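[1] build me a model from this:
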Amino acid sequence: MQSSSAYGGEVFDMAFRQFEAVANHLDIPTDERQRIFLPKRAVVVSCPIHRDDGSTAVFQGYRVQHHLTLGPTKGGTRFAANVDVGEVAALAVWMSWKCALAGLPYGGAKGGVTVDPHTLSPREMEALSRRYMQEMIPFVGPHIDVMAPDMGTNEQVMAWFMDTYSMYQGKTVSEIVTGKPVETGGTLGRREATGRGVAYLVGQAMKKINLSHSGATAIIQGYGNVGSIAALTLASQGVRIIGVSDHTAAFYDPKGLDVGALERHVRERRVLRGFSNEMTIDPADLLLQKCDVLVPAATERVIGSENVSKLQCRILAEGANGPTTPEADEILDQRRDEIFVIPDILCNAGGVIVSYFEWVQGLQQFFWSEREVMDRLYQALQRSYDQVLGRAKRDNISHRNAALAIGVETVMRAKATRGLFP
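    Just a heads-up that it's a prediction; the model follows:
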């Protein structure tokens, strides 16, 4: 099977190569692979808005729905300058495997708008958010495709999405999106879920390799919502955070960074830039510093063949989607005894798991406490973690291939059971 020409780029090719490797491991017949891998639907829209200066600007928007075999599709919407349909399609595919691994009744989806959100005023951000959802209304719904936040979007954007969809329906439909503010039907713990999930799984990995939280060190690459919450949670457990970065700056101090001060700085400035003049480091070099836990929580393909051999961590916890290339994976597989990998579709699944909880609460109009949400989250993550480690040991494969094998196999069996219509 060859990657479809409808989708291009390094990220989609990476998702395809991962699938092919697992499909070979599972002995999936060649004529069945395209039906499992290729997205069901891709939507490309133009989103015109009035700028504050009176001009009109048009932004390209995308939504890819991978499969609806297990239920509605589910996935975030990112606003970023480098978004394209190939990247969005790859993220939708990964979301399918992630949901299947977690046992959620979803197929994967992803959306995006090609825009740097930092160049938009608050009014322009609202206008673009509402226009994007307006264009998506024919293709989404609480039982068709449920959106969530991602890079460049947040709770407020989800509230605008929900309000726009609700106005067209003539009633409030809070379950059309997850990751909303609690005041508009969101769930307690959703914003923190992915970062807390990363920290929880790091804790399980530390137990596995007999590493204590006290005295352990961590580097967080990508100090956004996921990275910052993971850093705060790990620090509260006794882990020393020695390095952080975002798209504006990187800081490193082997003695440890003041995470509380970092959090206050980012709350005021929105970015890490300006936090310190003494602790700056090249962002690429930050990944290579010696630490116990390395959390890439930014973008795809930051660990490749050129730097993977130089990693000095004991645990690689992938908070981002697709941070490790297939070439780097081959080298990591040779370093299994040195580096314990928590693959992305397991490591960052906390967000979609709690999004599922939010969706269920919205459909039932019955809401849980934050403690209930977190307890259910950790139970779900522990179940997936145990399955991945068990599969990896049984088949003598990497943690990534074990996680992908469980996800792909789940989707494959569901499609086989339902058959091909008509």
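[2] going forward, measure contacts between C-alpha atoms and count neighbours the same way
    Fine.
[3] what residue of the chain is the furthest out?
    No residue in the chain sits farther from the centre than residue 54, which is 35.7 Å out by CA atoms, centre = their mean.
[4] show me what contacts it?
    With contact set as CA atoms under 8 Å, 6 or more residues apart in numbering, residue 54 has no partners.
[5] ok, then the element right after the longest helix seen in the chain?
    Selection of the longest helix in the chain by residue count, based on DSSP state H, yields helix 370-395. Per DSSP states H and E, helix 370-395 leads on to helix 399-418 as the next helix or strand towards the C-terminus.
[6] elements contacting that next one?
    Using 3 or more CA pairs under 8 Å, 6 or more residues apart in numbering; DSSP states H and E, the elements in contact with helix 399-418 are helix 10-26, helix 30-37, helix 85-102, strand 340-342, helix 344-347, helix 370-395.
[7] next, the second sequence, to be compared with the first:
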Amino acid sequence: MTNDSLLLDASQRLEQALKYTSISEDAIESLKFPQTSLNVSIPVRMDDGSLQVFQGYRVRYDDTRGPGKGGVRYHPNVSMDEVQSLAFWMTFKCAALGLPFGGAKGGITVNPKALSRLELERLSRGYIDAIADFIGPDVDILAPDVYTNSMIMGWMMDEYNIIRRHICPAVVTGKPISMGGSLGREAATAMGAYFVIAAMLPKFDQVPQATTVAIQGFGNAGGILAELMFAAGYQVVAVSDSKGGIYAKQGLDIPSVRRRKEATRGIQEPYCDGSVCETKDYDLLTNEELLKLDVDVLIPAALENQITEVNAPDIKAKFIFEVANGPTTSAADKILESKGIYVFPDILVNAGGVTVSYFEWVQNRSGLYWVLEEVNQRLKSRIVEEAEHIWAIARDLTVPLRTAAYIHAISRLGEAISAKGTRDYYVNGHGKH
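    Down below sits the predicted model:
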């Protein structure tokens, strides 16, 4: 799938869910297009003295339920269409989790691994210089995403503070703890996914010791989730990163794999240059081969559009938990559904990150900070409650779990949009006191 069709494909999920809702025409019209899109050029003085200009983006899709919220992605394939699609997903993710945010997203078209740390800092600060009037703790809040981390978030917050001439930690979440970050934020996406998996699999009588798992993506989310599942007794038989993966039928020793992965990068480097497939103790396989393994649970935790109509017929897993954003295309969804595969959607499964980002935002604004146990308990309570709501909708309406998640989100968005007044209110006088 080309980037040009990403938002169109994402929008098809909305159309499917609308068949089961009764929200107003005004609400439907409002959700068809992003509210605001910004494209900026970021000039960066490179270490060799040359000037290089990078393209940056920030999209606020909808802010009916609150300020925009969404990460900033550094990747060579970042485009406006991709950022719009991610902002679209964030809109429904925040609504599905009942968070007081709208959806937003940002990104820079860059290969961050090719930059020095000084170049990376100049780029990050330059991005904030370009979009400072477009963001703020009551307007649009940034967070880490693919190839961005707490250090980069710290640079961004610091640059915003310099521009505004006051300390404003709530403009960015996912910051270092010493700069106002929340305990539990770094592991939040993985922790939230684990809570959903642990709550849903028992409904199918799946016990950890008898459940095989393959995880595509061994970065912050996939790596931490692999370790959580290993510790809980699940048989994690395969993991992969951008360079490839490893497989062991008897199950991998995940802590050992993570140590080896970590050992391939310098301790002070912001990015990993190594690969889990450099570990020699197991069979090697490609990312495509991992997706087709005969396992109980498949967890795509890398990039979007990994499961398509081309490879969906070969998927053998019984359950898919989407930790990446948009890893499954709408065409693939239909094939997976016909095969009886349960797909737990991204807007639920990976919502732990934005949920703890919300907690961080609340802590920044109140000046009161929570211990790790409180953060994780609040996360578990919220994400499991919403997972149960979505499960009930899917069961009661006999619809796929993704459609149920969108129905749940659309209902909340529709209520918020209608609260401002709709055509029915103004023309027919409904709602008059």
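[8] on that earlier part again, and residue 184 of the first structure, which of the helices and strands packed on helix 399-418 of the first structure is closest to it?
    With CA to CA as the criterion, residue 184 of the first structure lies closest to helix 370-395 of those, at 16.0 Å.
[9] now do that closest one and helix 399-418, the angle between them.
    Here helix 370-395 of the first structure points in a direction 100 degrees away from that of helix 399-418 (axes from the mean of the first three to the mean of the last three CA atoms, to 10 degrees).
[10] what range in the second structure matches helix 370-395 of the first structure?
    Taken onto the second structure by TM-score structural alignment, helix 370-395 of the first structure occupies residues 372-397 there.
[11] likewise stretch 82-100 of the first structure?
    Mapping stretch 82-100 of the first structure onto the second structure (TM-score structural alignment) gives residues 77-95.
[12] what's the matching stretch in contact with?
    With CA under 8 Å, 6+ apart, stretch 77-95 of the second structure has contacts from 3-7, 10, 34, 37, 39, 57-62, 65, 69-70, 100-110, 325, 347-348, 351, 354, 406, 408-410, 412-413.
[13] determine how far that stretch lies from the middle of the whole chain.
    Its chain's C-alpha centre and that of stretch 77-95 of the second structure lie 9 Å apart, by CA atoms, centre = their mean, to the nearest Å.
[14] what of stretch 399-414 of the second structure?
    Using CA atoms, centre = their mean, the offset of stretch 399-414 of the second structure from its chain centre is 17 Å.
[15] pull the residues that contact that stretch.
    Outside stretch 399-414 of the second structure, the residues within contact range by CA under 8 Å, 6+ apart are 13-14, 16-18, 20-21, 23-24, 27-28, 64-65, 92-98, 337, 342-345, 347-348, 389-391, 393-394.
[16] drop anything exposed from those residues.
    By neighbour count, with 16 or more other CA atoms under 10 Å, these hold 13-14, 16-18, 20, 23-24, 27-28, 64-65, 92-98, 342-345, 347-348, 389-391, 393-394 as buried.
[17] wait, a helix at residue 40 of the second structure?
    No. Using DSSP: H, G, I helix; E, B strand; the rest coil, the assignment for residue 40 of the second structure is strand, not a helix.
[18] if I line the two up, what does residue 19 of the second structure land on in the first structure?
    Using TM-score structural alignment, residue 19 of the second structure pairs with residue 24 in the first structure.
[19] next one: residue 142 of the second structure
    In the first structure, the residue paired with residue 142 of the second structure is residue 147, using TM-score structural alignment.
[20] you'd agree its match is in a strand?
    Yes. Counting by three-state DSSP, residue 147 of the first structure falls inside a strand.
[21] thinking again about what came up before, report the buried residues of the longest helix of the first structure.
    Across helix 370-395 of the first structure, burial judged by 16+ other CA under 10 Å covers 373-374, 377-378, 380-382, 384-385, 387-389, 391-392.
[22] a markdown table for the residues you listed, including distance to residue 133 of the first structure?
    Formatted as a markdown table, those follow (distance: CA to CA, whole Å):
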| residue | distance to residue 133 of the first structure |
| --- | --- |
| 373 | 28 |
| 374 | 30 |
| 377 | 29 |
| 378 | 32 |
| 380 | 31 |
| 381 | 31 |
| 382 | 35 |
| 384 | 33 |
| 385 | 35 |
| 387 | 37 |
| 388 | 36 |
| 389 | 39 |
| 391 | 40 |
| 392 | 41 |
